[in-house]
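Participant: need coordinates for the following:
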Amino acid sequence: MNLNQLANNLNILCRSVGAFIRKEGETFERSSIEQKGFNDLVSYVDKEAEKKLVEGLRQLLPEAGFITEEGTDTTRGERLNWIIDPLDGTTNFIHGLPAYCVSVGLLDGDEVVAGTIFDPNRDECFWAYKGGGAFCNSSPIEVSDAPALKDSLIATGFPYHNFGLTPQYLQVLGAFMSRSHGVRRIGSAALDLAYVACGRFEGFFEYNLNAWDVAAGIVIVQEAGGKLSRFTEEGDYVFGREIVASNGNIHPEMQQTIGEFWKKPSA
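Facilitator: I've put the predicted structure just below:
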């Protein structure tokens, strides 16, 4: 498997699907919104974008299976699986807020080995593959060299359902607000991870995430020199529902800050 060639073809596909999404956004009407669950929105644009991705990815790597947000294809591969979020930031999209992206990662066993995040509004394609470095369009990117949390801008996501952990989360948020340059919430975990990779953010944390929210961003952050973990420990951050990403320098401070207030929910 030639990851360099695969990544280039993946970028072309994601750009094409991103252009479709942006074009649909020009005439999108909220009457076409569907609700999968409380505050869990989807539209025909998400579904059509995913179909286009699955069709294209089948041609790129016929032996790979799929883990998809909208369930277009649920066939799992024995070793290789594409993890797809066709439109990360759906709520932004349906409200006309230009902060959304296409996000696709390739899982080899339990490791993400390639990923692309394409933002059609800024025409920025963040991509990486294992051992190949990380890029925005054709330019290499790397994480910020900020040495400490007090020198950092932090990103997060707000819960939109399952609000039982909100009191803990607000305490964590308050701590980061008082110990950093500030906290930002864009509304797209994939873009948050891409922005850590290119140094716009020094760190990002969020819970209640799915694999398709983070898969592509994981390999991009890793190849840009960053660090990833769960909130207060090492472990599975692809499927583990929570993630901390940073430039590496501030990672211990981020985990310590979260750990002061965050307690695991009882099983």
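
Participant: contacts, neighbours, all on C-alpha from now
Facilitator: Fine.

Participant: need the distance between the two termini of stretch 205-212.
Facilitator: Counting by Cα to Cα, to the nearest Å, you get 16 Å between the two ends of stretch 205-212.

Participant: check which residues of that stretch are buried.
Facilitator: Judged by neighbour count using 16 or more other Cα atoms under 10 Å, the buried positions of stretch 205-212 are F205, E206, Y207, L209, N210, A211, W212.

Participant: now swap in stretch 118-136 and tell me
Facilitator: By neighbour count on 16+ other Cα under 10 Å, the buried set for stretch 118-136 is 118-120, 124-130, 133-136.

Participant: rewinding a little: in helices, which of the buried residues of stretch 205-212 fall?
Facilitator: Counting by DSSP state H, the buried residues of stretch 205-212 place A211, W212 in helices.

Participant: ok, now which ones touch the spatially most central residue of the chain?
Facilitator: Centroid-nearest residue in the chain, with Cα atoms, centre = their mean: A190, separated by 2.3 Å. Counting by Cα atoms under 8 Å, 6 or more residues apart in numbering, A190 touches D88, C101, S103, I117, D213, V214, A216, G217.

Participant: compare with the first, here's sequence two:
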Amino acid sequence: MHAMLNIAVRAARTAGNIILKGFENRDELMTEMKGDNDYVTRIDKEAEQAIIRKIQQSYPTHSFLGEEGGIVEGDDDYQWVIDPLDGTTNFVRGIPHFAVSIALLHKGRLDQAVVFDPIRGELFTASKGSGAQLNGFRIRTSKARDLSNTVLATAFPFKAKQQTQQCLDSFQAIFMKCGDVRRAGSAALDMAYVAAGRYDGYWEKGINAWDIAAGELLVKESGGLVTDYDGGNNPMKTRSVVCGNPKVVQNLVKLINS
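Facilitator: Prediction:
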């Protein structure tokens, strides 16, 4: 395992332990609202701080972009992009589907990725050029040739409900062509499941960099394609993402823009 990936795994497991303890004692948590339908808890903040501390023990000069703490200045050649608890709403409501997401950008390019599901003990990892793994075993995207009989994943714009109609139009066009669609509440796990071939594809608009950074590398290293809604190659900046194997992505982008 790459040295930096190994540190990221340790950081993710540390955060996972904090999250599990918090999940067992949710009644004691104080839940705040960052915005409409957007929760944050003490556990989100503690988990992010634990991740940063663990990484800084080995790489004290690196910079960070976290969902809760924003930017931590440092060496811009190495930036860690962190979502300490992707799926906070699930966590707050007792739904056991959430994950820790950690990615490393080296000179602006994705280099290492970890998505850790502490409930199931599933560790998804990827290093640029070395493939993607689940608990140490190689994973690949599905081999679907078109959308028929596929199982896809998506999300709805709960923070920007004025975009609902556009989202529903795309959903209807895609749903009529595929087998079924899931909306599970964690972008990081959605993309990890695409990388593992559990889902055939995933699309979402209004997403943040920390939600999809690790997932993007996982999908790419498992043989998949990741684009934005226009088919471009920078979903973290455009805040829209489509992923799956190349044939699935081509079909999804076409329907989204129809």
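
Participant: ok, back up a step: now distance to E55 of the first structure too, for the buried residues of stretch 118-136 of the first structure, in a markdown table please.
Facilitator: Converted to a markdown table, these look like this (distance: Cα to Cα, whole Å):
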| residue | distance to E55 of the first structure |
| --- | --- |
| F118 | 18 |
| D119 | 20 |
| P120 | 20 |
| E124 | 23 |
| C125 | 20 |
| F126 | 22 |
| W127 | 20 |
| A128 | 22 |
| Y129 | 21 |
| K130 | 24 |
| G133 | 27 |
| A134 | 26 |
| F135 | 25 |
| C136 | 25 |
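
Participant: out of the residues you listed, which two are the most distant from each other?
Facilitator: The span of those, defined through Cα to Cα, is set by P120 and K130 at 24.2 Å.

Participant: where in the first structure does stretch 198-208 of the second structure fall?
Facilitator: With TM-score structural alignment applied, stretch 198-208 of the second structure matches the range 200-210 in the first structure.

Participant: from what I can see F20 of the first structure touches A49, true?
Facilitator: Yes: if you go by Cα atoms under 8 Å, F20 of the first structure and A49 touch, sitting 7.5 Å apart.

Participant: who's more crowded, the two?
Facilitator: A49 (22 against 16; other Cα atoms under 10 Å).

Participant: how about the helices in the stretch 1-150 of the first structure?
Facilitator: Assigned by DSSP state H, counting those that start in this stretch, the stretch 1-150 of the first structure shows helices spanning 3-25, 44-60, 90-94.

Participant: quick one: those helices as JSON lines, columns for distance to V113 of the first structure too.
Facilitator: Formatted as JSON lines, the helices of the stretch 1-150 of the first structure follow (distance: least, Cα to Cα, whole Å):
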{"stretch": "helix 3-25", "distance to V113 of the first structure": "8"}
{"stretch": "helix 44-60", "distance to V113 of the first structure": "15"}
{"stretch": "helix 90-94", "distance to V113 of the first structure": "26"}
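
Participant: what's the closest of the ones you listed to L153 of the first structure?
Facilitator: Across the helices of the stretch 1-150 of the first structure (criterion: Cα to Cα), the nearest stretch is helix 90-94, sitting at 21.6 Å.

Participant: which bit of the second structure covers the closest one?
Facilitator: Under the alignment (TM-score structural alignment), helix 90-94 of the first structure falls on residues 88-92 in the second structure.

Participant: mean deviation of that stretch from the first structure?
Facilitator: Its aligned residues in the first structure lie a mean 0.2 Å from stretch 88-92 of the second structure after superposition (mean Cα distance after the TM-score superposition for the first structure).

Participant: show me which strand runs longest in the second structure.
Facilitator: strand 75-86 (DSSP state E).

Participant: list the buried ones in it?
Facilitator: Here strand 75-86 of the second structure shows Y78, Q79, W80, V81, I82, D83, P84, L85, D86 as buried, counting by 16+ other Cα under 10 Å.

Participant: same question for stretch 176-195 of the first structure.
Facilitator: 176-177, 179-180, 182-183, 186-195.

Participant: try stretch 34-51 of the first structure
Facilitator: V42, S43, V45, D46, K47, E48, A49, E50, K51.

Participant: what does stretch 246-255 of the second structure give?
Facilitator: Neighbour counts using 16+ other Cα under 10 Å place P246, K247, V248, V249, Q250, L252, V253, L255 of stretch 246-255 of the second structure among the buried residues.

Participant: start and end residues in the second structure for stretch 9-27 of the first structure, please.
Facilitator: The alignment of stretch 9-27 of the first structure onto the second structure (TM-score structural alignment) spans residues 7-25.

Participant: actually stretch 159-169 of the first structure, not the one I wrote
Facilitator: Mapping stretch 159-169 of the first structure onto the second structure (TM-score structural alignment) gives residues 157-167.

Participant: and the helix or strand hosting L170 of the first structure, how far from the second structure on average?
Facilitator: Per DSSP states H and E, L170 of the first structure falls inside helix 166-179. Averaged over the aligned pairs, helix 166-179 of the first structure sits 0.9 Å from the second structure after superposition, using mean Cα distance after the TM-score superposition for the first structure.

Participant: what about E216 of the second structure, distance to D190 of the second structure?
Facilitator: 11 Å.
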